[in-house]
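1. my questions concern the predicted model and sequence given below.
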Amino acid sequence: MAETFLVVDDSKLARMVVRQALRDLHPDCAILEAATGPEADQVDGVDTLTAAFIDFNMPDEDGLKLAARLRARRPDLPIAIVSANAQTDVLERARDLGAAFLEKPVSRDALAGFVAAPAAQRRSA
């Protein structure tokens, strides 16, 4: 079965960058996109996701609120918070949710490392 990734970011350009990097790494993958947390809540296929990449700074709510909802629904889902906001509070909140943190601009190598890591490593990264 092909991988399915969720990319949530209010920046269309940021979504395009992540989408292209994921397609380079996994040409047959499916990519679901949303611009906001509430929009992501409406995406079909959450139960089959391989991983989720969520921007922290979004207009309706911060990405950690969406990550918490996803974690409640899928405790084993690898989640990465993607943000230029690498403040201690954000990093700690991500860690408390079992989410990794990838700093923007996110690199193809960072995405590759996160996707390739065993689930236990992704949650503690």
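-> Now that the structure is in, tell me what you want to look at. Numbers count the residues shown, from 1 in each chain.

2. could you use CA atoms for every contact and neighbour count after this?
-> Noted.

3. out of all of them, which helix in the chain is the longest?
-> Identified as the longest helix of the chain according to DSSP state H is helix 12-25.

4. which outside residues touch it?
-> Outside helix 12-25, the residues that touch it by C-alpha atoms under 8 Å, 6 or more residues apart in numbering are Val7, Val8, Asp9, Cys29, Ile31, Glu33, Ala35, Val106, Ser107, Arg108, Leu111, Ala112.

5. another structure for you, compare them:
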Amino acid sequence: MVVAKALGRLRPDWLLMEATDADDALARVKEQAVHVALIDFNMPGTDGLSLAADLRKLWPAMPIAIISANVQDEIIARARALDATFVPKPLTDDALGSFLSGATLRLRRGAA
């Protein structure tokens, strides 16, 4: 809910799609185009890094953020290995805004 509220403040024109777990997320993104993924590391079933790996296989250029209060070097390194950005909790508008600005640039470059 914190991410949804922050995203609504920072990018009110963006459409938000939420999923209950990794399987639900994969099913949803296969049905409807998604341009950016904001993934909580802790989720039911598989962890957010596994979901990020699956998304990366399907969409190699998609901007992905792993959001977690579990700020460990191993998790940050695994996120970077997947070309995902690690965003620590508690989530701030500045941290999310920084990721979203980079994601917007990345998407523009991909469309050019």
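-> On my side now, so go ahead. Every value quoted in this text rests on a predicted model; they were computed, and no experiment measured them.

6. and the TM-score between these chains?
-> Once superposed, the chains reach a TM-score of 0.85 (TM-score structural alignment, normalised by the length of the second structure), with 105 aligned residues with a C-alpha RMSD of 1.8 Å.

7. circling back to that earlier point, can you redo the contacts of helix 12-25 of the first structure as a markdown table with secondary structure, neighbour count and distance to Phe53 of the first structure?
-> Below are those laid out as a markdown table (DSSP: H, G, I helix; E, B strand; the rest coil; neighbours: other C-alpha atoms under 10 Å; distance: C-alpha to C-alpha, whole Å):
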| residue | secondary structure | neighbour count | distance to Phe53 of the first structure |
| --- | --- | --- | --- |
| Val7 | strand | 25 | 5 |
| Val8 | strand | 28 | 6 |
| Asp9 | coil | 27 | 8 |
| Cys29 | coil | 17 | 14 |
| Ile31 | strand | 17 | 11 |
| Glu33 | strand | 20 | 10 |
| Ala35 | coil | 19 | 12 |
| Val106 | coil | 16 | 10 |
| Ser107 | coil | 14 | 13 |
| Arg108 | helix | 16 | 13 |
| Leu111 | helix | 17 | 9 |
| Ala112 | helix | 15 | 12 |
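
8. where do the strands sit along the second structure?
-> For the second structure, the strands defined by DSSP state E cover 37-40, 64-68, 85-88.

9. export those strands as a markdown table, with columns for mean neighbour count and distance to Arg106 of the second structure.
-> Converted to a markdown table, these look like this (neighbours: other C-alpha atoms under 10 Å; distance: least, C-alpha to C-alpha, whole Å):
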| stretch | mean neighbour count | distance to Arg106 of the second structure |
| --- | --- | --- |
| strand 37-40 | 22 | 13 |
| strand 64-68 | 24 | 11 |
| strand 85-88 | 21 | 13 |
